[in-house]
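1. Need the 3D shape of this:
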Amino acid sequence: MSPQPQAAVGAPLSRVEGRLKVTGQAKYAAEHDIGGVVHAVVVDSSVARGRITGIDARAALAQPGVLKVITHLNAPRLAYRDNPVSLAPRGGRRLRVFQDDRVQFFGQPVAVVVATTLEAAQHAADLVEITYDVEKPSTDLTDSPADEPQTYARGNAEQALGSAGVRLEMSYRLSRNHHNPMEPHATIARWDGDRLRVWDKTQWVIGVQHELAAVFGIPAESVRVISPFVGGAFGSALRTWPHVIVAALAAREVGRPVKLALTRRQMYFSVGYRPAYEYKLRLGSDRRGRVTAMVHELKHETSRYERFWEANLVLGQMLYAVPNVSQLVRTVSLDVSTPLWMRGPGYSSAAFCIESAMDDLAYELGIDPIELRLRNEPDEDPSNGRPFSTRRLRECFREGAREFGWHRRNPKPRSTRDGDWLIGTGVATGCYDVWRGQAQAYARIDADGTAVVESATHDAGPGTYTSMTQVAADALGLEVRHVEFRLGDSTMPPAPPQGASQTMASVGSAVQDTSDKLRTQAIKLAVEDEGSPLHGVNADDVVVSGGRLQVKGDPARGETYQQLLARNNGTHLIARGSYNPGAESRFSMYGYAAMFAEVAVDARLGLVRVRRMLGVYDAGRIISPKLADSQAIGGMVGGIGMALLEHTVTDHRDGRIVNANLADYLVPVNADIPDLKAIYLDGRDDEADPIGVKSLGELVQIGVAPAIANAVFHATGRRVRDLPITAEALL
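-> Presented below is the predicted three-dimensional model:
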């Protein structure tokens, strides 16, 4: 079949839903207008470990408008069946709200107040008195025993270290980070008999649907989850958190629709976070900079009731051609809520340590940091021997060095000044897996020549509405304004969660397949229709452009979708399609980045300011350049936060997070953001998926923090191995 003209894909389009958002018409989870809704406010535990010994809700119940106070004393027993369709950790047991008197972390939901107004519910929640039998909590990663490890080894790392010409040993500490999306987590729940409808902030409507079905012991078909707009998530909405269950339970108990929105403070305790790490790395090399051995020993926090893991070993196995590698990672079970994946999960943490170590080695040997990385580039994946589908990291560094002006730097640390400011530049590698999942889509062309395409995916920020519209528009031969993409409803064809940078590869490929099938169906109808100008034409010679089916090379011969349907008395044509990545690929598939940063450090005060950043990406085919830039800039901003600002402070006496607010938990603001630029290598990866894309949304943050840290070292001559890098560490 003749290839379709590509008019939409690759064009720098603005978001198709942008007007809805800037005019306030886009409805987020808490904004849906549901008749008869009442309000719920969660009462959180004020201890991290212990048992509830008493609950006095009399004052709360006496308040005007209060309908009910639900606790473990009066809540019904819920089914809490096993749920295989879940992104919850497989180790341990998920928190079962209001099912017993046990408190497992500070801020755990221990009661919920339901009232006719939000103000009444908030006031009554303050009046609920709870007493505890308090046990001493363990919340300190550095002072708690570790669990059984996961390990990996190839070669003999200890022996290779012993014979290495150069040996380095480094220890790193990375603070806990919180997602802090603009939209707080919220849920509206309504029961219609034994059927449940939920409007939720989520990155996976299918996951919420199955979790609610499992908890309440009802068929998944009896649950509908709706989430058309998500105001950022960064991973925090990948699983179904207890407040969603609380909202549904409260709605059933009071017989009214219930709205429950978490406060900003509650989000620090109850919707996940990037766990804190301790990471020890030993490295061996010859004098030419060939790394011969790496030994990784790391541990990170998890909750005591669930065991959370993330992909923190991958980079140490495949990023560089190191023949001898040993890795050991342990979780530390603490009296805290369960962590969850946060942008670049596992990879971001490991990259900071590995890329800082590579920088140390470069200075130890007197080799340019880029040249050192290139000397250790593998020809195939050293972890499994597979060929790379594409690996253009050398090009990323070459293009980035030219654009950034790397050759102009004085390689000597603390050698460049601008008045009181010490100036430094740094570089680091970014890398992230190419994830793909099964996805389905539905498409319809109506008699007016417009199309609707649907899939139960999400748009938590990357621009899914727009990018899927672009893919469908080109495949159907329509203008973008004549295609509507719909998402965020569990009644639509299923799709994987919007996480791990898999949406474009997975859902985009399903949209491509569905749209191809629909276009092929229309062409078949035309060439078999005696009344069509295309009758008798070989279907493979027909393309569609501007909504018109026409012979390739003879555009005068053809007709529009409208004409075809009208003549055949049709109101529409429909098609369903899918994408299934199938068996494990024989290729090693990753996206790559070369990250460059320039910083200025006040020589007297230790203040760090990022002056400019550049990211060069090997991310396959770029469907929407403007959206890609949005992702890249956002990733750099998140990386600045990780490197210089973000960290949780916990009072280990009671497990309370001291800075659970946006005044004291610092995130980057406009004044912190410098000139940011992204460049994408032209190309595609057809081994990865049918549309040739690779990971981008996670990739753009990985490598940012170490690039900044390496620039700080170049500016000051002081290596800081703890994140965030504070002024105190540089004084």
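
2. going forward, measure contacts and count neighbours with C-alpha atoms only.
-> Will do.

3. where does residue 717 sit relative to residue 730, distance-wise?
-> 10 Å (CA to CA, to the nearest Å).

4. Residue 691 too?
-> With CA to CA as the criterion, residue 691 and residue 730 are 47 Å apart.

5. Out of these two, name the residue with the larger neighbour count.
-> Taking other CA atoms under 10 Å, residue 691 and residue 730 do not tie; residue 691 has more neighbours (24 against 21).

6. Pretty sure that one sits against residue 506.
-> No. At 9.4 Å, residue 691 does not count as touching residue 506 under the criterion of CA atoms under 8 Å.

7. give me every residue that touches the nearest residue in space to residue 155 that is not next to it in sequence.
-> Excluding the flanking residues, the one nearest residue 155 by CA to CA, 6 or more residues apart in numbering is residue 324, at 4.4 Å. The contact partners of residue 324, by CA atoms under 8 Å, 6 or more residues apart in numbering, come to 153, 154, 155, 156, 157, 160, 292, 293, 294.

8. Quick one: buried ones out of those residues?
-> Buried by 16 or more other CA atoms under 10 Å: 156, 157, 160, 292, 293, 294, out of the contacts of residue 324.

9. Residue 295 is in contact with the second one, correct?
-> What that stands for is residue 157. Yes. The pair residue 157 / residue 295 is scored as a contact, 6.5 Å apart, by CA under 8 Å.

10. For these two, list the residues in contact with both.
-> Here residue 157 and residue 295 share the contacting residues 325, 326, scored by CA under 8 Å, 6+ apart.

11. Could you also give me the structure for this second sequence? I'd like to compare it with the first:
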Amino acid sequence: MTTTETERATTTATYVGKPVDRVDGRAKVTGEARFAAEHHYPDLAHAALVHAAVARGRITAIDTAAARAVPGVIDVLTHENAPAMKPPPKFSPLDLSTIVSATSVNYLATDEVHWNGQPVAVVVAETPETARHAAALVRPAYQELPAVLDFAAEEPNAVPQKGNLLQESEADKGDAEAALKAAPVAVDLRFTTPPYHHNALEPHATTAVWDGDLLTVHEGTQNIAWLRGHLAARFGVPERSVRVLSPYVGGGFGGKAMVWAGTLLAVLAARAVDRPVRLALSRAAVYHTVGGRTPSTQRVALGADTDGRLTAIVHTSVSRTGRIGGMPEPVTAATRHLYAAPNIRLRQHLVQLDLLANTPMRAPGEAIGTFAVESAMDELAWELGLDPVELRLRNEPERNPVDGKRFSRRLLREAYALGAERFGWRDRDPRAGAMRDGRWLVGMGVATAYHPAFVLPANVSVRLGADGRVVVRCGLQEMGMGAATVQAQIAADELGVPLESVRVEYGDSTLPGAPGAAGSTQTASIAAGVVAACDKLKRTVRRLGRGAPGTYAEILARAGRDHVTVEVKANMPVFMVRTLLERRRLVKAACGVHFCEVRVDRDTGEIRVSRWLGVFDVGRIVNAKTAASQLRGGIVMGLGMALSEETLVDPRTGRIMNPSLADYHVPVHADVPRIDVHYLDEPDPTMPLGLVGIGEVGITGVAAAVANAVRHATGVRVLDLPITLDKVLPS
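-> Below you'll find the predicted structure:
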């Protein structure tokens, strides 16, 4: 970072850091904002999917006569009559749009069935009701083939997970197993986490329109640019012929990062019937065609001396992918960075099942990995008779524990000190089950939050008019986090104009390309582009003014210029080289601490989270309001992970048994206490504007904080999520 950038990251700003209302807030609450399934076209048709009822096999016949006979049905597409679609491209580092291939299946191009729920037909009709009714009348017949479906049964067959340049899968420092055996105090625990599913407010939907070889797609996506490239490759048209419009995305959490069957089949159907087609998935169809988080088993073993200094850390995991695709989760990733120990052993293993490919879900790897390691740290504190906060502070590293790299900035000690004071940790009775309120057993728990920080290249253009109005153009994704708002704040400060004078154009593939909204990278990545574009614009205007005083708009007016537009374009090869070199010497991350209070009914086992405090070291805060909302949202999602959420997969058939919000229980208002969020607001000098991503760190450590509070309240260590009442009641 240059001296100018360092000064900018530490000076007082006019808008950056303030709790500014979202610029799209009014449009959303009034219904003016239109999402993917709300765009109307003349002659619009509607599509519905037919899902396979077997886990693996071949379609021997498919009877569509009854469906075709329904009035209003336009066509029924199957592998027997669907237009050809190119197969998914193999991954290439030279074409990053290949990353978003959710599965290797070429839908409706084969009679093969790869998972229970795979789309095997698409009904296109005049109304959505007609399409759904006719889809229920399609009758496929199958030759079933043997399928591997039981994660627990396949665990012994797991194979080592391969690493890559950006994600390591194992680590060895010293001899952790020997040190564990020699440790005066040790814990050795086995944890399990179930599958989870994203449940965004907006289910997946696509509106596809062909005009010759020109394709327009309205889609709620987390990556506009890569979706555009993927559609161009699959349908054999130039990328310039595809336009993706995604100005509003009703939540994603990773579930809208990949290209799933519904998107491709909507585009295929529109081409087949030569009409605009909308395919809006039901909740059940989302579960059956969009992957979720992998289940996991984990072993965490910790050895320590009698003073609580760690001598050994062992963390191993088994997770799954689908035989037709899926992204391995870095389950042990956070453990590489959390605690100092002379001996560390980390391993990740995989099994492949005949299920739908899994996919990233908020803080993939870190969310479930921190549940295990932070629960084990708490259990070690019980074994030592040591305060859980003190145990963590005694093992807080000065450098990255595995490889000795320098931290770009790490203020966990400060976060723990502030959190303990604000939460009233000193009032905690250290004995299990000693704190009571009537029939309620009261417990307090604590856990560390951690998520790595990344930046990706972004293209941005900025236009300044002589009237003082500014237009920032970037194809970024707005999933509800306030992305456009914070970039407007940054541009307003950089150019010294009122916030209401800044308009951000986004959500369109015709705009300068942006990275996806994933990995907590978008805000920092776009901010770097906005700052660079504003700097370039200011230099351009100053040259026009030849040193004359005045605002940038006044200089333009005097120069007789209506406006000035500049654009910055990222150099991907240079960026990748710089990133890899930096990763060799620095570790960047958002981190924090969760303090949790629970109440457990001593007779029924009912668990209620009664208080929550999170303190985070997440760099500079651009918008105090949206930042707090993001962190609270992550915590709420973590509460669901801890207490209620799990996807139930029948190990005999591979069928998801609870594909709805009636049976898959996300937290509701009654489940969520007041959540107090604090952040240190200390800039990271190595990040754009000193800011670090906050979208995912909030969920990490949450499940462990709840489990640790339950342990304090009841004396029961729950190792298997979710923490249901049967697990805390005496047997």
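
12. care to give me the TM-score?
-> Here the TM-score for the pair of chains, by TM-score structural alignment, normalised by the length of the first structure, is 0.93; 702 aligned residues with a CA RMSD of 1.7 Å.

13. any idea how far residue 698 of the first structure is from the equivalent of residue 466 of the second structure over in the first structure?
-> Mapped onto the first structure by TM-score structural alignment, residue 466 of the second structure lines up with residue 447. Relative to residue 698 of the first structure, residue 447 of the first structure is positioned 40 Å away (CA to CA).

14. Of those two, which one has the most company?
-> Shown here are residue 447 of the first structure and residue 698; by other CA under 10 Å, residue 698 has more neighbours (26 against 18).

15. pretty sure that one belongs to a helix, no?
-> No. With DSSP: H, G, I helix; E, B strand; the rest coil as the criterion, residue 698 of the first structure is located in coil rather than a helix.

16. Just give the closest residue to it, not the sequence neighbours.
-> Leaving aside its chain neighbours, residue 698 of the first structure sits nearest to residue 344 (4.6 Å; criterion: CA to CA, 6+ apart).

17. likewise residue 727 of the first structure?
-> Computed as CA to CA, 6+ apart, the closest residue to residue 727 of the first structure that is not its neighbour in sequence is residue 606, at 4.4 Å.

18. Please say which position in the second structure that neighbour maps to.
-> Under the alignment (TM-score structural alignment), residue 606 of the first structure pairs with residue 605 in the second structure.

19. need the strands for the stretch 201-350 of the first structure, in chain order.
-> Under the criterion DSSP state E, counting those that start in this stretch, the stretch 201-350 of the first structure contains strands at 223-226, 258-261, 277-285, 291-303, 306-307, 324-334.

20. between those, which one is nearest to residue 510 of the first structure?
-> strand 223-226 (20.7 Å; CA to CA).

21. For the closest one, buried residues please.
-> For strand 223-226 of the first structure, by 16+ other CA under 10 Å, it's 223, 224, 225, 226.

22. One more: stretch 503-512 of the second structure?
-> In stretch 503-512 of the second structure, counting by 16+ other CA under 10 Å, buried: 503, 504, 505, 506, 507, 508, 509, 510, 511, 512.

23. which one of those is nearest residue 272 of the second structure?
-> Out of those, the member with the shortest distance to residue 272 of the second structure (by CA to CA) is residue 509, at 24.1 Å.

24. on that earlier part again, so of the buried residues of stretch 503-512 of the second structure, which ones are in strands?
-> Secondary structure assignment by DSSP state E places 503, 504, 505 of these in strands.

25. Kindly present those residues as JSON lines, with separate columns for distance to residue 431 of the second structure.
-> Output for those, formatted as JSON lines (distance: CA to CA, whole Å):
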{"residue": "503", "distance to residue 431 of the second structure": "56"}
{"residue": "504", "distance to residue 431 of the second structure": "55"}
{"residue": "505", "distance to residue 431 of the second structure": "56"}
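
26. residue range for stretch 294-308 of the second structure in the first structure?
-> Going by TM-score structural alignment: stretch 294-308 of the second structure matches residues 275-289.

27. measure that stretch end to end?
-> By CA to CA, the extent of stretch 275-289 of the first structure from end to end equals 33 Å.

28. can you check stretch 591-610 of the second structure too?
-> 23 Å.

29. That one: which residues count as buried?
-> Under the neighbour-count criterion of 16+ other CA under 10 Å, stretch 591-610 of the second structure has 591-602, 605, 607-610 buried.

30. Now do the contacts for the residue nearest to residue 727 of the first structure.
-> Residue 606 of the first structure is in contact with 726, 727, 728, 729, 730, 731, counting by CA under 8 Å, 6+ apart.

31. which one among those residues gets closest to residue 579 of the first structure?
-> Closest approach to residue 579 of the first structure among the contacts of residue 606 of the first structure (CA to CA): residue 726, at 46.5 Å.

32. What residues does the nearest residue to residue 585 of the second structure once chain neighbours are set aside make contact with?
-> Nearest residue to residue 585 of the second structure, sequence neighbours excluded (CA to CA, 6+ apart): residue 405, at 5.3 Å. Neighbour list for residue 405 of the second structure: 399, 584, 585, 586, 587 [criterion: CA under 8 Å, 6+ apart].
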